[in-house]
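Enquirer: with the sequence up front, the predicted model follows.
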Amino acid sequence: MLRAALLCAVLALLRAQLVSFPCPPACSCFVRDAAQCSGGDVERIAALGLPTNLTVIMLYRMDRGTLRSDSFRGMTVLQRLLLADSHISAVAPGAFNDLINLKTLRLSRNQIPDLPGSLFDQLVLLEQLFLSHNKLTRIDQNLFRNLVNLQHLLLNNNQLVSLPAGLFAHLGNLRVLDVSGNNLTHLPQGLLGAQAKLERLVLHSNQLVSLDAGLLRSLRALAELRLDRNRLHSLAPGAFDQLRDLSILTLSRNQLRSLPSALFLHLHNLTFLALDENPLEELPGVLFGEMAGLRGLWLNRTELRTLPDAAFRNLSGLRALGLTLNPRLGALPEGAFRGLGQLRQLSLSHNALRALPRGLFRDLRSLEQVRLEHNLLQTLPGDVFEDLPGLAEVLLGHNPWRCDCDLRPFLAWLRQHPGLVGRAEEPPRCQGRRPGLLLQALSDGDLGCPSTGGPPPHSLAPTWPALPVARDRPAWVPTSAEPWARAQPVAEGQGQDHRLFWSLYILLLAAQAVITGVIVFAMMKLCRLFRKLIRERALV
């Protein structure tokens, strides 16, 4: 009992230290000088009786209504005010006039269609302003004129169709600006002229159709620029030349059919670039500058038919390259990937590739995965994947492999590297001849290779099939694995005059007969001599 009483006393003392004011009944006050309230009427916030010495107020899920001008009267020490996820439909002028020390104001996820032009005039110390996920259709040009210390401004997911040219003119300390998810079709010249410290600019998911030259000229500290999911059909030459610190650039899901030459020439610090889902028909010969830090590049879902030779030669640090779902990409030059010595993942799937040059992957010694599934490949050179020591997976399924003699060299490579063909996808199968048969299951006889006049490869021991014989043309085709020297067909037109041969042959036979006759005659003489000697010895 005593221990429990002491524990209760300690907790009460701790709570008294954490909460130095009487907490309103409808709120929770678990942090010193902070209150969190949920529910209630937006127009009766003043009736909650919140102390004026609070530094943090969080109000959630309020009932629909107007935020009145006396809602936060006298709260001069308040630093953070969060009014998110409520149903605020309007804000009265002067609602924030007493909040002279406010640093964070969150009005996101409400129903606000408009804001008074002088609403933030007294918030000189404000650093973060969140106005996202409302119904704003316009913004007064003077709304941010006194927010000289503002660093984060979020206007995303509203219904803005335009922005006044001088809207951000006094926001010289801005670091993050997000106006994504609106209906902006154009950004006026000079809109971002004062944002020399801006590090992150988010413009995706609008209706932008062009990017004027000079619009981004002042953003020398910019590290991230997101322009994806717009309707950009052109970019001005040199549009990104001044963005020397840019690290992330997204241009995907636009309507770009071409890119100016040398567009990315000066983006030496770029680490991520997305160009996918544009109707790009070609790439200029010079597009990229020295970008040793670029790790990922995506060119999926375009209208590219091919690539310039050595198009990526300056991207020496690239790790991943995506070139998938390009229905017109039917051919690649042998030097397309020259210079990508650090490339690890290369995706060429879902294209219209019919063949690959023998040296396409030459010098890609860091390559680990190649995706070639869902193309129109019928055969590949036998050494197309040679000298790739790090290669771990090749995906080849869903191609119309023509399992004939042309596939024989590549089939030999497959047999030598059975573990490299990806097993997570549909394995490569024959079409046409031997339909449905796995490439790995093919035998040499399945390829139907015709016999030739030279010796067979040492690595193969086929049973040579009979060749078709032309009418009145003699031929001899081996039907078993006899020594090749005994399987030489005699073709018509090779019947040369062999009279010299026959003359030499007859002369040889005559010489042999003469020699034989001489030997026989000599033997007969020797026999007579021996007989005579024997008789003489007998008489003696």
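Expert: In hand now; what should we look at? Predicted model, so just to flag it, every value in this text is computed and none were measured.
Enquirer: only C-alpha atoms for contact and neighbour calcs from this point on.
Expert: Will do.
Enquirer: which residues of the stretch 251-400 of the chain fall in strands?
Expert: 272-274, 296-298, 320-322, 345-347, 369-371, 393-395 (DSSP state E, counting those that start in this stretch).
Enquirer: let me fix that, I meant to ask about the stretch 1-150 of the chain.
Expert: 27-28, 34-38, 56-60, 65-67, 80-82, 88-91, 104-106, 128-130.
Enquirer: out of those, which is closest to Asp114?
Expert: Comparing the strands of the stretch 1-150 of the chain against Asp114 with C-alpha to C-alpha, the closest turns out to be strand 88-91 (7.1 Å).
Enquirer: contacts for that closest one, please.
Expert: By C-alpha atoms under 8 Å, 6 or more residues apart in numbering, the residues outside strand 88-91 that reach it are 42, 62-69, 110-116.
Enquirer: those, buried ones only, as a ChimeraX selection?
Expert: Selection of buried members from those for ChimeraX, criterion 16 or more other C-alpha atoms under 10 Å:
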select :42,62,63,64,65,66,67,68,69,110,111,112,113,114,115
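Enquirer: got a list of what the residue nearest to Thr52 when sequence neighbours are not counted touches?
Expert: Counting by C-alpha to C-alpha, 6 or more residues apart in numbering, the nearest residue to Thr52 once its immediate chain neighbours are dropped is Met75, at 4.5 Å. Shown here is Met75, whose contacts under the criterion C-alpha under 8 Å, 6+ apart are Pro51, Thr52, Asn53, Leu54, Asp98, Leu99.
Enquirer: mind redoing it with 7 Å?
Expert: Shown in contact with Met75 (C-alpha atoms under 7 Å, 6 or more residues apart in numbering): Thr52, Asn53, Asp98, Leu99.
Enquirer: among these, who's most crowded?
Expert: Counting neighbours by other C-alpha atoms under 10 Å, Leu99 leads the contacts of Met75 with 24 neighbours.
Enquirer: Ala522 is nearest to which of the strands of the stretch 1-150 of the chain?
Expert: strand 128-130 (129.0 Å).
Enquirer: centre of the chain to that closest one, how far?
Expert: Relative to its chain's centre, strand 128-130 lies at 34 Å (C-alpha atoms, centre = their mean, to the nearest Å).
Enquirer: what does stretch 44-53 give?
Expert: 54 Å.
Enquirer: what residues does that stretch touch?
Expert: Contacts of stretch 44-53 (C-alpha under 7 Å, 6+ apart): Pro24, Asp33, Asp70, Ser71, Phe72, Gly74, Met75, Val77.
Enquirer: hang on, isn't Gly289 packed against Phe264?
Expert: Yes: in this structure, Gly289 is within contact of Phe264 by C-alpha atoms under 7 Å, at 6.2 Å.
Enquirer: okay, now the one to match up with it:
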Amino acid sequence: MIFLVLFSVLLGVWNCRSQMILNDMSWINTCPSECECQYSQSSQMFLSKWKTENNDEHLIKSAVCVFNNHNINFTHRLSDDIESITFLQENDTQTIFTNDILKHFQKVQSIDLQGSLNSATVHITNSVFHNLEHLKFLALQRVDMTGAQKAFAKLSELEVLYVIHCTIGYLKWEMLDGLLKLKELYLLQSGIKELYGFAFYGTPELRRLFLSHNDLLSVDADAFVGLLKLEYLDLSNNQIDHLSGLTFPPLPHLQWLELKHNPIKVIFPHCFQFLNGTQHLTLGHKQQPVHLMKFSFRGLYSLKFLHIPNIDNDILIEHMFYDLRALMHLNLQGRIKIINNRAFNGAHKLLKKLILHNCQLQKLYKDSFHGLEVLQVLDLSLNNLQSLEEETFRHLKSIRHILLHNNKLKQMPSELFFENHQLQAISLHGNPWNCSCNMKDWKENIVMSNYIEPIAENCTNQYNCTEEMVPITDINTSPVCESPVIYKGEELFTVLKRLNCQ
């Protein structure tokens, strides 16, 4: 009975809403020929994917309009209570958007303004958006903002600002002043050369800031002053070539920092001393190797994931990873010839995954992995290891997967097979093995197990991402003999059966 009552109420509400929509079709019938007007689901709108709160499903009045320099006045024939507008520029010369074009849209919440892909240009004025008190989402693409540094300054209800391929150059505080509710800011591919002091001071609620694919040569702490709620900062794909203790101010809630594809040469000590809450850090550039020093990561107490795709260190030594007490995943690629004793001290307590893949690695010591008692995955594949000392892996009490394929190993201590009960797989193929009864303790089920390797990052939420390890089934994982000559090219375990080792 209760269900029938609720169903009747909901049905009545739906019929009422549907009737209201049917009674309000006149705005569609009077839609300008330059536009397509319709009711749209809120979840289907261009900027809905950035909406994370109060994401209720409802119908809104929307329009998609094509404009040029001669027909821009059609906006006055659109319904005044329209809520979402997308403007697409035709391939003509220049068009100037002024306050008079948009000021009567008092209920608009979303505007997407896209300039032409060709040589046509869209200009905006300083006051173009100043009467739009309810605007929450604004996207500008290929728009010339020269002389319009204050275009966003009075949008106190704006929550998301998306700017791509626009002309900015120098970002000053006046551009973002008064954006008190802004939570996400995307300034991409807009030729930003410098961030002036207090550039983001007018956005105290900002959570996510994207500044990738610009021309930043350096950043200073005073540019980020006031961003006490910032959680995500993307500075990737710029020209930043150095970091120092003056680069970042205290950002207590910053969880994710992207610095990849910047030509940073050296990570000096104390660069990250104020980023005590950061959990994810990626840095490095394919064309510019980065060099680590002692205490390079001091202050990153909460860091869980560190990825450096192009490291340049002859040797990893103790205290390089000092203060990384929460680190769980370390991924290094590039050039590391030697790993010294206790090299990972400071990051050893919680480290579960250590990737040293394709690092030109030549030498390990018996205490290279000292302290890594909870490590589960160790990837040493595609290196230049020729031999391993006895007890190299003795500290790895929890190790499950070891990848040693595609090195230059001829022999390997057998201790790993009978001292470690956690080991599930060890990849040994692609090495020039010298097959003999010294290998009689190798366990075929572990060596022949489908080895694992990382694939694309798997994100359980927006800030918690790690590389997912998956089994590889289409590769022959059997070690093959290189010597003696009589066994060359034969699989190891076939040879061991013929040797009948006791």
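Expert: Structure received. Small disclaimer: the values here were computed from a predicted structure and weren't measured.
Enquirer: want to throw the strands of the stretch 1-150 of the first structure into CSV with distance to Gly285 of the first structure?
Expert: Output for those, formatted as CSV (distance: least, C-alpha to C-alpha, whole Å):
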stretch, distance to Gly285 of the first structure
strand 27-28, 64
strand 34-38, 59
strand 56-60, 55
strand 65-67, 58
strand 80-82, 52
strand 88-91, 54
strand 104-106, 48
strand 128-130, 43
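Enquirer: show me what counts as buried in stretch 286-300 of the second structure.
Expert: In stretch 286-300 of the second structure, counting by 16+ other C-alpha under 10 Å, buried: 288-300.
Enquirer: looking at those residues, which are in helices?
Expert: For those, not one is inside helices, with DSSP state H as the criterion.
Enquirer: between those, which sits nearest Asp24 of the second structure?
Expert: Nearest to Asp24 of the second structure among these, with distances taken as C-alpha to C-alpha, is Leu300, at 57.3 Å.
Enquirer: ok, the closest one - contacts?
Expert: Taking C-alpha under 7 Å, 6+ apart as the test, what Leu300 of the second structure contacts is Phe272, Gln273, Leu275, Asn276, Thr278, Asp323, Leu324.
Enquirer: in the first structure, what residue corresponds to it?
Expert: In the first structure, the residue matched to Leu300 of the second structure (TM-score structural alignment) is Leu267.
Enquirer: please apply the same query to Gln424 of the second structure.
Expert: Match for Gln424 of the second structure (TM-score structural alignment): Ala392.
Enquirer: touching, Leu150 of the first structure and Leu126? I think so.
Expert: Yes: Leu150 of the first structure is in contact with Leu126 according to C-alpha under 7 Å; the separation is 5.6 Å.
Enquirer: so the nearest residue to Cys435 of the second structure once chain neighbours are set aside: helix, strand or coil?
Expert: Of all residues not flanking Cys435 of the second structure in the chain, Cys481 sits nearest, at 5.7 Å (C-alpha to C-alpha, 6+ apart). Classification of Cys481 of the second structure using DSSP: H, G, I helix; E, B strand; the rest coil returns strand.
Enquirer: now do the same for Cys481 of the second structure: its match in the first structure.
Expert: Using TM-score structural alignment, the partner of Cys481 of the second structure in the first structure is Cys430.
Enquirer: any idea which helix or strand carries the alignment partner in the first structure of Ala199 of the second structure?
Expert: Mapped onto the first structure by TM-score structural alignment, Ala199 of the second structure lines up with Leu167. For Leu167 of the first structure, there is no helix or strand it lies in under DSSP states H and E.
Enquirer: Leu167 of the first structure reaches Asn146, doesn't it?
Expert: No: at 11.3 Å, Leu167 of the first structure does not count as touching Asn146 under the criterion of C-alpha under 7 Å.
Enquirer: list the contacts of the match of Cys481 of the second structure.
Expert: Contacts of Cys430 of the first structure (C-alpha under 7 Å, 6+ apart): Pro400, Trp401, Arg402, Cys403, Gly436, Leu437, Leu438, Leu439.
Enquirer: in strands, which of these fall?
Expert: Residues of the contacts of Cys430 of the first structure located in strands (DSSP state E): Trp401, Arg402.
Enquirer: now check the second structure for the residue matching Leu372 of the first structure.
Expert: That one, Leu372 of the first structure, aligns with Leu404 by TM-score structural alignment.
Enquirer: now do the residue nearest to the spatial centre of the first structure against Gly335 of the first structure, distance only.
Expert: Compute the mean C-alpha point of the first structure, and by C-alpha atoms, centre = their mean the closest residue is Gly322, 3.2 Å away. Per C-alpha to C-alpha, to the nearest Å, Gly322 of the first structure is found 17 Å from Gly335 of the first structure.
Enquirer: and Gly236 of the second structure, what element?
Expert: Not Gly; residue 236 of the second structure is Ser. Using DSSP H and E, Ser236 of the second structure sits in no helix or strand.
Enquirer: the residue opposite it in the first structure once aligned and Asp245 of the first structure, how far apart?
Expert: Under the alignment (TM-score structural alignment), Ser236 of the second structure pairs with His204 of the first structure. As defined by C-alpha to C-alpha, His204 of the first structure lies at a distance of 20 Å from Asp245 of the first structure.
Enquirer: neighbour-wise, which of the two wins?
Expert: His204 (25 against 18).
Enquirer: just to check, that one is in contact with Leu227?
Expert: Yes: taking C-alpha under 7 Å as the definition, His204 of the first structure is a contact partner of Leu227 at 4.7 Å.
Enquirer: surely Gln141 of the second structure touches Thr167?
Expert: No: the pair Gln141 of the second structure and Thr167 fails to qualify as a contact (C-alpha under 7 Å) at a distance of 10.0 Å.
Enquirer: which one of those two is surrounded by more residues?
Expert: Gln141 (22 against 17).
Enquirer: wait, what's in contact with that one?
Expert: Leu113, Gln114, Gly115, Val163, Ile164, His165, Cys166.
Enquirer: ok, the last one - contacts?
Expert: Just to be clear, that refers to Cys166 of the second structure. Applying C-alpha under 7 Å, 6+ apart to Cys166 of the second structure gives the contacts Gln141, Arg142, Val143, Asp144, Met145, Ser190.
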